[in-house]
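Visitor: kindly return the folded structure for what I paste below:
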Amino acid sequence: MLIALDSVDGEALLRWSRRCVDGLVTRCEEINSLNVFPVADSDTGTNLLFTMRAAAEGAEVVGRAASVGAVAAALARGAVAGARGNSGVILSQVLRGIAEVAGDEPLDGRLLRGALNEAAVLATEAISIPVEGTIVTVLRHAAAAADACPHDAALAVVAVEAADAAAEALARTPSQLSVLGAAGVVDAGGLGLLVILDALVGVVTGATPEREDIVVAPVAPATPVVVAQPSACADEPGDQDYEVMYLLSGSDSRRVDTLRSRLGELGDSVIIVGDGEGSWSVHVHCSDPGPAIEAGLAAGRTHDIRISCFVLDEARAGRVRRRAAAADRGVLAIVAGDGAADLFAGEGATVLRCDEPVTPDQLLDAIRALDSGEVLVLPNGALSAPELVTIGVAARDESHEVLLLPSSSMVQGLAALAVHDPGRAAVDDVFAMSEAAATTRWGSLRVATERALTLMGTCEAGDGLGLIGREVVVIAPDPAEAGRRLIDQVLGVGGELLTLLLGAEVPAGFADLLSDHVAAHHPGIEVLIYEGGQSGDLLQLGVE
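Guide: Coordinates of the predicted model:
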């Protein structure tokens, strides 16, 4: 028997945020496939997911024991800071609406009505020229349905009424926006909002509504598209090539209003939202990113600038749609050493050996030789960033979508491969693998072959050199001593797991010597030792 909650505390609000992320992960590709307005770049689901994930991660910091107000404020801050695309910016205002009305007391039916109404007002005010048939329309109908509930209505009643009204409004969006009607789809952002409202119903009642198929309301031929004002960003997207987003701080309402007007002159789809604590997220579609960024600089301090090119995004989305039926996912890893090659192959990766320097043409040929529609590349430091960017552009064609992951060493590549899950949506898989690689501190130990000047001073031939990343941080006459000091440095800032990938020239017993040092001086650290067989480095190490 399900028991509905009378109110939502901070812990339940955190649980709702996690459910939102899970729901958006599940339906991310479906939402992307509906994305035809304002630009058909198939990224609305991805934008909502990244925004909601940023909000949830921000709220996790305050902890489940915090008040509803503290959790709601953290959700809003995280969403505004991490907002992506039009839909993500609007989602941030839904969360800010909750933050504006929440306090120390749990969120009940009355406060939820106020939160949804505040969210609808904030979202509408954020858009320079509102358009009917979008996520804002769906939000406004949800808020109206909640507001129509009796003053003393239970939280579950208000949540269910709001979600049901959102579903009904979503089904009507094709009759309000002709580009949706022509494509026979509902608004992508509106569906994402419905997923979020249904997640709230699930937390409050214990049962998440099942709405796998939204019935599209018939489009009446004579029904006009409702637009607040004539605009290039209304029924048909304007002739804009770029989406520009950045965060703004050190400003005020007057300068933000001036910025809004200036961006309206430069482009369309202008949305500026705040987190209520002095930070704003700015969004615009324009033909030239430079003036849009300069306008932000005049309004305050800009940071986290993101620029997307619609031409490239649409081409990429088209390729993804054309091969959707056959898009399995493969991992291609650049690896040196027999042992390392066996490790990567054992985890399901296709291996490109780089015992001799690998060339861009070799990597390009290896990508094209794979049968997988989606290819995740672990470069493991074998090629420079400019070379990889060039290869990525050249490799993307009708048969391959290529994603280059930020692995600068084989130990980072192994960490990324450990969390690879081909059953996940591509965006979620790449995010998890990239995060695993980026959070793995790595270093290497080698023997100097000649006298040389380093940042740590002059080394002599035969000295042991300890590197963190690509910088020398340890010089010692004895490689064993260099290894011990290197381990002390990388573990000095924390860690739970130390991975040692042994090179072809490592002396017998060397790994045991280092493992004993860890046990004696860093108790509690787990050590994993693998035979890598790579040349050059005595070993590579990674700390997680």
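Visitor: alpha carbons only for contacts and neighbour counts from here, please
Guide: Fine.
Visitor: and the gap between Gly542 and Ile135?
Guide: From Gly542 over to Ile135 the distance is 44 Å, taken as CA to CA, to the nearest Å.
Visitor: strands of the stretch 251-400 of the chain, start to end?
Guide: 267-274, 279-286, 301-309, 329-335, 350-353, 374-378 (DSSP state E, counting those that start in this stretch).
Visitor: can you list these in a markdown table and add mean neighbour count and distance to Tyr246?
Guide: Converted to a markdown table, the strands of the stretch 251-400 of the chain look like this (neighbours: other CA atoms under 10 Å; distance: least, CA to CA, whole Å):
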| stretch | mean neighbour count | distance to Tyr246 |
| --- | --- | --- |
| strand 267-274 | 26 | 10 |
| strand 279-286 | 26 | 5 |
| strand 301-309 | 15 | 4 |
| strand 329-335 | 24 | 32 |
| strand 350-353 | 19 | 38 |
| strand 374-378 | 25 | 28 |
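Visitor: make a markdown table out of those and add distance to Gly206.
Guide: Shown next, in a markdown table, are the strands of the stretch 251-400 of the chain (distance: least, CA to CA, whole Å):
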| stretch | distance to Gly206 |
| --- | --- |
| strand 267-274 | 32 |
| strand 279-286 | 34 |
| strand 301-309 | 38 |
| strand 329-335 | 35 |
| strand 350-353 | 44 |
| strand 374-378 | 37 |
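Visitor: which SSE is the nearest residue to Arg15 once chain neighbours are set aside in?
Guide: Nearest in space to Arg15, with sequence neighbours left out and distances taken as CA to CA, 6 or more residues apart in numbering, is Val203 at 7.4 Å. Per DSSP states H and E, Val203 falls inside helix 188-205.
Visitor: what's the next helix or strand along the chain from that helix packed up against?
Guide: Next helix or strand after helix 188-205 toward the C-terminus (DSSP H and E): strand 242-249. Judged by 3 or more CA pairs under 8 Å, 6 or more residues apart in numbering; DSSP states H and E, strand 242-249 is in contact with strand 279-286, helix 289-299, strand 301-309.
Visitor: now strand 242-249 against strand 279-286, angle please.
Guide: 160 degrees (axes from the mean of the first three to the mean of the last three CA atoms, to 10 degrees).
Visitor: which outside residues touch strand 242-249?
Guide: 81, 84-85, 278-289, 292-293, 296, 299-310 (CA atoms under 8 Å, 6 or more residues apart in numbering).
Visitor: got a list of contacts for the longest helix along the chain?
Guide: Determined from DSSP state H, the single longest helix within the chain is helix 10-34. Contacts to helix 10-34, defined as CA under 8 Å, 6+ apart, come from residues 42-46, 48-49, 52-53, 55-56, 59-60, 63-72, 106, 185-189, 191-192, 195-196, 199-200, 203, 425, 428.
Visitor: the structure of the following sequence is requested for comparison with the preceding one:
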Amino acid sequence: MLEVGEAVDGTALRRWVDLGLRALAERRDEINSLNVFPVPDGDTGTNLLVTLRSAAAELDTSAADAEDVATIVGALARGAFHGARGNSGVLLAQMLRGLADALDGAVVVDGAALGRAWRHAADLVTRALSCPAEGTIVSVLHAAADGAHAAGRSGSLVTVATAAADAAAEALQRTTAQLDVLAEAGVVDAGGLGLLLLLDAFVETVSGRRPDRAPIATSKPGAPARRGGHNGHEPRHGGDQDFEVMYFVEGSDTARMDTLRTRLDALGDSVAVVGDGAGTWSVHVHCCDAGAAVEAGLEAGRLHQVTVTCFALEAQQRIGVGPVASGAGSRSVLAVVAGDGAAELFEAEGAAIVRADDPITRRHLLDAIRRLGSRDVMVLPNGALPAQELVAVGAAARDHRREVMFLPCSSMVQGLASLAVHDPGREAADDAFAMSEAAAATRWGSLRIANERALTWVGTCEPGHSLGLSGHDVVVIEHDLVTAGASLLDKVLAAGGELVTMLVGFDAPDGLAERLTRHVNDRHPEVEVLVYHGGQRSDLLQLGVE
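Guide: Model prediction:
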């Protein structure tokens, strides 16, 4: 057992991730509010949080039993790479990749190794960007790396970690004077603040206490309220790009990716091209011609998970409307969820939640609806109550001030699919239709262990049998849980599908999701797989196919 401050082992790294997630979740709205450059997307805090959650989910899935630093950091880097959201998420993923490369083969990490790792991570992030700028998360990261590297020559682990965080804090305060848009708004860089929270969480991990920081500048009296998405680049086109385009490229090489970077530089700004070290690249660009950015990628290799975000539309949708009630004219989405991980997922997507870890009653749901105080409330029941009880709740909740709509979501994976297309800028009825359609298009299933003898559509099950359910019907009975899961996936995917989302339950055995992911990769290579730790106790694993 390592003494606190002596070196970092696997257990300490897991605690760092937990503390980092907690810090980002607590201050997500604050980080979002700092965004003033170069586009009005105001989601840096959310993007960092979602990306780190993806990293943590991969850690739980593929390195659940690992104790060495190299394996754990490698899993974090993979998860962040494949789940990165926005440019701030891409940069966080590249930072973790740099740490993983520098710590390859390490069982534990001392101060000197940590200093070298931060330096390598900073250099790798810089190389991923076409035009890194001062006053951004990149300059904050470089300051942290310089502080850690200098202290690492002779300092202890705690000294190195503290030096990195203190240097980052000083650099963060300087960002206000380094970019005109930050100076005008009187704020520090949003991504830089997120990075500082992670560095302070690392200090807490190795020393037992979090640094006591002076208040961070979040506004200047009289300064105009501005929102945007700061991403570590110098804008060369006036920050007036219309779209954010992101995709993954496979089947390519370094030369073709360099050519792609050059083409994207000509099309727009905020260009980031990062690799996972295993033949896949993640690409990000802000531009006015989204089609041209995608076409450029097609010439570089095979594309998948292409996403295009319109900044102007998102800005319009945010005016006067939020995911949680702020007055009589607002619209809320309320989701019934079970498990800590699932609660975090729905909250990250902007939903208010009511927990159903224990059986939920009509009164619980009715009280949650009334607490929102919104004019329109869309409820994702996620199978927690039967239809007749939902009808009773709706009748009691509706009055001249409030309209309540229950969407046909019978599982949390359907609720997530529904929430993904939620658009508060649409008319309520149109939004409800689109969300209902997304839920209906998501085929879902679950894995459970039989606790009694019962007759099902596919035969009689005995206590201890592994059951695969498609919807509410048992379609698989096996003695082995992985075999049941593989059979269920094959049956659900027989009708097609592009994406499988797995929500891992609290009591799921270690490695279950990883083995099922390998099965999908082997038998259905065209299908993407996303794994999240839901923490629900009702199902060992819940899956959705879109």
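Visitor: end-to-end on stretch 269-279 of the first structure?
Guide: First-to-last residue span, stretch 269-279 of the first structure, CA to CA: 20 Å.
Visitor: read off where that stretch ends up in the second structure.
Guide: Under TM-score structural alignment, the match for stretch 269-279 of the first structure in the second structure covers residues 270-280.
Visitor: hmm, who's touching that stretch?
Guide: 77-78, 81, 87, 90, 94, 97, 128-131, 231-235, 248-253, 257, 261, 264-265, 281-286.
Visitor: picking that back up, residues contacting the residue nearest to Arg15 of the first structure?
Guide: Val203 of the first structure touches 12, 15-16, counting by CA under 8 Å, 6+ apart.
Visitor: that one maps to what in the second structure?
Guide: Under TM-score structural alignment, Val203 of the first structure pairs with Thr205 in the second structure.
Visitor: so how far is the one helix or strand Ala113 of the second structure maps to from its chain's centroid?
Guide: Per DSSP H and E: Ala113 of the second structure is located in helix 111-128. Chain-centre distance of helix 111-128 of the second structure: 23 Å, with CA atoms, centre = their mean, to the nearest Å.
Visitor: ok, now stretch 55-62 of the first structure?
Guide: 14 Å.
Visitor: identify each buried residue in that stretch, please.
Guide: 55-60, 62 (16 or more other CA atoms under 10 Å).
Visitor: and stretch 247-266 of the second structure, by the same measure?
Guide: 247-250, 252, 257, 260-261, 264-265.
Visitor: one step back: mean per-residue distance, the helix holding Val203 of the first structure versus the second structure.
Guide: Mean deviation of helix 188-205 of the first structure relative to the second structure after superposition (mean CA distance after the TM-score superposition for the first structure): 0.7 Å.
Visitor: ok so, going back, by neighbours, which of the contacts of Val203 of the first structure wins?
Guide: Trp16 (23 neighbours; other CA atoms under 10 Å).
Visitor: quick check: Cys233 of the first structure touching Phe37?
Guide: No: using CA atoms under 8 Å, Cys233 of the first structure is not in contact with Phe37, being 9.2 Å away.
Visitor: residues near the residue nearest to Gly192 of the second structure when sequence neighbours are not counted, how many?
Guide: Nearest residue to Gly192 of the second structure in three dimensions, chain neighbours excluded: Ile137, at 4.1 Å (CA to CA, 6+ apart). Neighbour count for Ile137 of the second structure, taken as other CA under 10 Å: 30.
Visitor: any idea what Ile137 of the second structure aligns with in the first structure?
Guide: By TM-score structural alignment, Ile137 of the second structure lines up with Ile135.
Visitor: can you pull the contacts of that match?
Guide: 87, 90, 187-191, 193.
Visitor: do the same with Gln305 of the second structure
Guide: Counting by CA under 8 Å, 6+ apart, Gln305 of the second structure has contacts 246-248.
Visitor: try Ala349 of the first structure
Guide: 330-333.
Visitor: can I get these in TSV including distance to Cys354 of the first structure?
Guide: Shown next, in TSV, are the contacts of Ala349 of the first structure (distance: CA to CA, whole Å):
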residue	distance to Cys354 of the first structure
Gly330	19
Val331	16
Leu332	13
Ala333	10
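Visitor: surely Glu6 of the second structure is within a helix?
Guide: No: assessed with DSSP: H, G, I helix; E, B strand; the rest coil, Glu6 of the second structure is coil; it does not lie in a helix.
Visitor: what's the mean gap between the helix holding Ala113 of the second structure and the aligned bit of the first structure?
Guide: Mean deviation for helix 111-128 of the second structure: 0.9 Å (mean CA distance after the TM-score superposition for the first structure).
Visitor: how about that helix, aligned to which bit of the first structure?
Guide: Going by TM-score structural alignment: helix 111-128 of the second structure matches residues 109-126.
Visitor: trace Val311 of the first structure over to the second structure, please.
Guide: Match for Val311 of the first structure (TM-score structural alignment): Ala312.
Visitor: wait, its match sits on Asp242?
Guide: Yes: the pair Ala312 of the second structure and Asp242 passes the contact test of CA under 8 Å, sitting 6.7 Å apart.
Visitor: what about these two, which has more around it?
Guide: Ranked by neighbour count (other CA under 10 Å), Ala312 of the second structure and Asp242 place Asp242 first, with 18 against 15.
Visitor: who's the closest spatial neighbour of that one, skipping the chain neighbours?
Guide: Distances taken as CA to CA, 6+ apart put Cys288 closest to Asp242 of the second structure, at 4.8 Å, once the chain neighbours are dropped.
Visitor: and that neighbour, how close does it get to Thr309 of the second structure?
Guide: For Cys288 of the second structure, the distance to Thr309 of the second structure - CA to CA - is 11 Å.
Visitor: same check on Ser154 of the second structure?
Guide: From Ser154 of the second structure to Thr309 of the second structure the distance is 47 Å (CA to CA).
Visitor: same deal with Arg213 of the second structure?
Guide: 35 Å.
Visitor: same question for Val283 of the second structure.
Guide: 14 Å.
Visitor: same deal with Val107 of the second structure?
Guide: Distance from Val107 of the second structure to Thr309 of the second structure, by CA to CA: 41 Å.
Visitor: can you check Thr517 of the second structure too?
Guide: Counting by CA to CA, the gap from Thr517 of the second structure to Thr309 of the second structure is 29 Å.
Visitor: repeat that for Ala57 of the second structure.
Guide: Distance, Ala57 of the second structure to Thr309 of the second structure, using CA to CA: 25 Å.
Visitor: same check, this time on Val203 of the second structure
Guide: 36 Å.
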